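**Student:** sharing a model prediction with you, sequence too.
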Amino acid sequence: MSAPNLLIDAAILTPLIAVLGVLAFSRMQNIREAVSILAGFALIAINLALYFSFNEGQELSRHWLEILPGLSLSFKVDAMGLVFSLVASLLWPVTTLYAIGYMRGHNEDNQTRFYACFAISLAAVMAIAYAENLFTLFVFYEVLSLCTYPLVTHAGTEKAKQGGRIYLGILMGTSIAFFLPAIIVTWLVSGTLDFRPGGIFPEQLSTGLLSLLLALYVFGVAKAAVMPFHRWLPAAMVAPTPVSALLHAVAVVKAGVFSLVKILVFIFGLETLQQIPATDYLLYLAGAGVVLASLVALRQDNLKARLAYSTVSQLGYITVGALLAVESGVVGSVMHIATHAVGKITLFFCAGAILVASHKSDISDMAGLGKQMPITMAAFFIASLSIIGLPPTAGTWSKWWLLTATLETEQLVLMAVLLLSSLLNIAYLLPIPLRAFFSGNGQQAGPVVIKEAPPAALLALCITAGACVLLFFFPNPLFELVSQIFTEGTR
């Protein structure tokens, strides 16, 4: 067994080893948090090593356990998985840094449990990213649901418990009712659950059954938040802001859209998707969700609630791109996984910073706040541009490819949907920093007192805001990796 193959084990086990360190030093918070950050950097190094080995043309795979003949826990490195694993691992230490400032500044209880569950969720994410087959992906998809439940209910209040019940109920319910039956039928008709270029379904399979399976997968992977199975996401906003960042950028929703795109590309295949009658119906349903979620976001005064519905809308972009069933759409979707991650995590970091520093959570109370928190609100402005898709920020490129895909497929209605949603993005995001900088009650007396979030939190949001700009000027490494999704069958 070659050393690069063992790196797959290391990617999954490193966060679990960090859990042991976090628990061992639970009463020594500086060491406990240093363990999390060091494990994050170790995970980045491991995934970069896998990335370089993959680019050199090496086949990287690991077999853990055979459950039944043809049904195993096994892993393989591919381009799509590398995008997801690199995004998650790069954001882990940054989120931990932010959590140090937030958790201490907000005097949160149960901080050891937070860091431990966070690390377990990263292990599940690595396993999902490198899953070689649908069975492995499903197992760790469920592990991710379970290990993030204590994070959602972190506050321990009745409201937090209610949010947790909705969170777990919808995610586990859709898995049992839709996702698992779809996997069983797929295995029965295909004889395999391995991810393969071009898909695995036999040519003679009826389009009616394929339509049913497609619907089961789209609704069963509820972490992708396709309406009407999206309510878990706003419900989970009762969690602390670092958890919201985990849900929206590092792990949960990205695991959902990653899983859905991988199923569409490597279980169905783009040619098969083009022939399934249900594809168009689900495509327009996802498009409707993009606009509806944006309209709901526009009505929210609570900042985290507005950002939550924004995430529902932005995830719809990724689903639409994959369901367009052309390479440019998949490129746009996978790139949007990365660009949305850095933009949305910055927005949530800013929301938490505002809460810690000024104790404000409603947008209507934030007029003039830019004078007290100029760095935070400047970062919010940059991240807003990225979510909208305007230069010079990262979201420009993923939305460019998604719009290209709508033109390529002559889906002009969906092109109009994406453009309308971007206008709505402007309407519900840009007024927040503009009001913070240029509005106020005019009653400020004396010099303005600068009161930013704790330094650790402030540094974290500056790093992610910087990444929004950096990915605009240097998108080629991301684009070249994503482009390899369609050349892996010829490697």
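**Tutor:** Received, thanks.
**Student:** please make it C-alpha for all contacts and neighbour counts, starting now.
**Tutor:** OK.
**Student:** which element follows the strand ranked longest in the chain toward the C-terminus?
**Tutor:** The strand of greatest length in the chain, counted in residues with DSSP state E as the criterion, is given as strand 61-68. Sequence-wise, the next helix or strand downstream of strand 61-68 (DSSP states H and E) is strand 71-76.
**Student:** now for the helix or strand harbouring A351, which elements pack on it?
**Tutor:** Secondary structure from DSSP H and E places A351 in helix 327-358. Applying 3 or more C-alpha pairs under 8 Å, 6 or more residues apart in numbering; DSSP states H and E, one finds that helix 327-358 makes contact with helix 79-105, helix 241-245, helix 252-263, helix 303-323, helix 374-388, helix 395-408, helix 455-473, helix 476-483.
**Student:** what's the closest of those helices to F201?
**Tutor:** The closest approach between F201 and any of the helices and strands packed on helix 327-358, judged by C-alpha to C-alpha, belongs to helix 252-263 at 11.7 Å.
**Student:** quick one: distance of the helix holding A351 to the chain centre.
**Tutor:** The chain centroid and the centroid of helix 327-358 are separated by 8 Å under C-alpha atoms, centre = their mean, to the nearest Å.
**Student:** same check on stretch 13-26?
**Tutor:** Taking C-alpha atoms, centre = their mean, one finds stretch 13-26 lying 23 Å from the centre of the chain it belongs to.
**Student:** quick one: buried residues of it?
**Tutor:** By neighbour count with 16 or more other C-alpha atoms under 10 Å, stretch 13-26 contains the buried residues L13, T14, P15, L16, I17, A18, V19, G21, V22, S26.
**Student:** switch those over to JSON lines; also include distance to Y217 and secondary structure.
**Tutor:** What follows is these, written out as JSON lines (distance: C-alpha to C-alpha, whole Å; DSSP: H, G, I helix; E, B strand; the rest coil):
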{"residue": "L13", "distance to Y217": "29", "secondary structure": "helix"}
{"residue": "T14", "distance to Y217": "31", "secondary structure": "helix"}
{"residue": "P15", "distance to Y217": "29", "secondary structure": "helix"}
{"residue": "L16", "distance to Y217": "29", "secondary structure": "helix"}
{"residue": "I17", "distance to Y217": "33", "secondary structure": "helix"}
{"residue": "A18", "distance to Y217": "33", "secondary structure": "helix"}
{"residue": "V19", "distance to Y217": "32", "secondary structure": "helix"}
{"residue": "G21", "distance to Y217": "37", "secondary structure": "helix"}
{"residue": "V22", "distance to Y217": "36", "secondary structure": "helix"}
{"residue": "S26", "distance to Y217": "40", "secondary structure": "coil"}
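**Student:** please compare the first structure with the one that follows:
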Amino acid sequence: MMPDDLILLALCIPLFTAAAIGLASPWPNIREGVTLVGSVLLFITVVALVPHILAGERPILALAEILPGLEISMTVEPLGMLFALVAATLWPINSLYSIGYMRTNNERKQTRFYIFFALALSSVMGIAFAGNLLTLFVFYEVLTLSTYPLVTHAGHQKARDAGRVYLGILISTSIGLLLPAVIWVWYVAGTTDFTAGGILAGHISGPLLTLLAALFIFGIGKAAVMPTHRWLPAAMVAPTPVSALLHAVAVVKAGVFSVVKVVAYIFGLELLQTAPGIEWLLYVACFTVVVASTIALQQDNLKKRLAYSTISQLSYVVMGALILAPLSLVGAALHIAVHAFGKITLFFAAGSIYTASHKTNISQLDGIGRRMPWTMGAFAVGAISMIALPPAAGFLSKWYLLMGASQQEQYIAMGVIILSTLLNAAYFVPIIYSAFLKPENPEHFVEHKESPLPMVVALTVTATATILLFLFPGLALELAKAVGVPVS
């Protein structure tokens, strides 16, 4: 099958899956079987694209022309391939987890849940394979709208309030900041096509260049750089599989992916290095890393601690892009992948704890590791990846970020990476210690065992993948090193 056919399939398979889920609504087993089959087919399709990209091909698929020279088109390059591969790998695992979670917790409107989950994955494929800024913007907005019903899934007032925050921040930043930035690029460059090395050299310089970069950094609200981060902890009201989707597979990864893509393929590292005062954007990312970690340290609710951890970890990617060194760009791209596997493991564990024991606070978890060894063992793996300790994959991306910061003599960024690593340890290690080494508190005693098998299998798989990604980083590293490099 030709690469452009595979691109079209990757966009359409989740759409067909969503339609089939709707048709299978009266039969839950068939509905969930359709979800699993669709997710596996997407995985196979995306994997089939990998050899073409590694061989240096950059397949293009034009979908529609809006204006002369301005079209909705797809192009697969290494960064998009890496993002699509992560999303396509995690969708079937998340689907398996969702079946156990949604059934055991008797969640309502499960058909709607699976439909919008599939629609979100179609949007992710569109973002990953976007050939220009216009296409990226369109699918970016579709992703926001398709995940809104997932955020508000519970239907109560708190969920509706969270949904308003979610839509309000993401729509206002994209329409108010990101869209003007896209139009500005088209106006000065005559194109919005993603091109290795950038397209803006010779078209914009000086303070205007810095201003344009700021519009992108804050306009891509899904990257959750402070102060555009509030939607993310608000969205924790959603069911845990949705939290896992938001934090590992789709929304936040779409944000930081877009930042790296714009830096590497619209600006280019060399041009941004000439922007006066560009360091202040780097320092905003550094600020977000440290402050979000500090807030995470104060949270007793497990999902909220993980949410603020995500905000911090996302800004590692933004920071890596804005250090403007080839090695830090590798670290930023790699962190998109390694954070996805580590963080989805942590959210899976949080949902497993809730399902088995209905505990949501860290202060209630003393001794729970003896009742739920698989869940808390997986949690420990995800935690050491966030801390960046071998043999978990988080070590790899932080190493490249440190090397890139050293390469550019960005000592503040180096200090932030080291300080935040200590903060990561401060808010994760006590959870592991309490779960395995503290006796159960009689006040929080609940008779329970592990969560249902599909959930345990899913979190075990993602925890194992987090370690395997450290031991065998070849494919992810090769794609990350090729980001922004012109094809010879």
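**Tutor:** Nice, thanks for sending it over. Quantities reported herein were computed from a predicted structural model and do not represent experimental measurements.
**Student:** which SSE is immediately downstream of the helix holding A351 of structure 1?
**Tutor:** The C-terminal neighbour of helix 327-358 of structure 1 among helices and strands, as given by DSSP H and E, is helix 369-372.
**Student:** setting aside sequence neighbours, what's the nearest residue to the residue most central in space within structure 2?
**Tutor:** The structure's structure 2 has its C-alpha centroid closest to K253; by C-alpha atoms, centre = their mean the separation is 2.4 Å. Nearest-residue entry for K253 of structure 2: I336, 6.5 Å, with adjacent residues in sequence omitted and distances by C-alpha to C-alpha, 6 or more residues apart in numbering.
**Student:** how much does the helix or strand harbouring G173 of structure 1 stray from structure 2?
**Tutor:** Using DSSP H and E, G173 of structure 1 sits within helix 158-174. Plainly put, helix 158-174 of structure 1 ends up 0.2 Å away from its match in structure 2 on average once the two are laid over each other (mean C-alpha distance after the TM-score superposition for structure 1).
**Student:** Provide the aligned range in structure 2 for that helix.
**Tutor:** Mapped onto structure 2 with TM-score structural alignment as the criterion, helix 158-174 of structure 1 occupies residues 157-173.
**Student:** on that earlier part again, how about the helix holding G173 of structure 1: buried residues?
**Tutor:** Of the residues in helix 158-174 of structure 1, 160-168, 170-172, 174 count as buried by neighbour count, 16+ other C-alpha under 10 Å.
**Student:** the helix holding A351 of structure 1 to helix 395-408, inter-axis angle?
**Tutor:** Direction vectors for helix 327-358 of structure 1 and helix 395-408, defined by axes from the mean of the first three to the mean of the last three C-alpha atoms, to 10 degrees, enclose an angle of 150 degrees.
**Student:** average offset between helix 327-358 of structure 1 and structure 2?
**Tutor:** Distance for helix 327-358 of structure 1, averaged over aligned residues: 0.3 Å (mean C-alpha distance after the TM-score superposition for structure 1).
**Student:** quick one: the helices in the stretch 101-250 of structure 1, in order.
**Tutor:** Under the criterion DSSP state H, counting those that start in this stretch, the stretch 101-250 of structure 1 carries helices at the ranges 111-129, 134-152, 158-174, 180-190, 207-220, 232-235, 241-245.
**Student:** which one of these lies nearest to I31 of structure 1?
**Tutor:** With C-alpha to C-alpha as the measure, helix 111-129 is the member of these nearest I31 of structure 1 (11.4 Å).
**Student:** next, the angle strand 71-76 makes with the closest one.
**Tutor:** Here the directions of helix 111-129 of structure 1 and strand 71-76 differ by 90 degrees (the same axes, to 10 degrees).
**Student:** and helix 111-129 of structure 1, which stretch of structure 2?
**Tutor:** Counting by TM-score structural alignment, helix 111-129 of structure 1 lines up with residues 110-128 of structure 2.
**Student:** what's the local residue count around G442 of structure 1?
**Tutor:** The burial count assigned to G442 of structure 1 is 7, neighbours taken as other C-alpha atoms under 10 Å.
**Student:** what's the longest strand of structure 1 packed up against?
**Tutor:** Under the contact criterion of 3+ C-alpha pairs under 8 Å, 6+ apart, strand 61-68 of structure 1 touches helix 3-24, strand 71-76.
**Student:** for F381 of structure 1, find the nearest of the ones you listed.
**Tutor:** Sorting those by C-alpha to C-alpha, the top spot, which is the nearest, belongs to helix 3-24 at 32.7 Å.
**Student:** residues making contact with the closest one?
**Tutor:** Contacts of helix 3-24 of structure 1 from elsewhere in the structure, counted by C-alpha atoms under 8 Å, 6 or more residues apart in numbering, are 32-33, 35-36, 39-40, 42-43, 46-47, 49-50, 53, 60-62, 75, 77, 112, 115-117, 119-120, 122-124, 126-127, 130.
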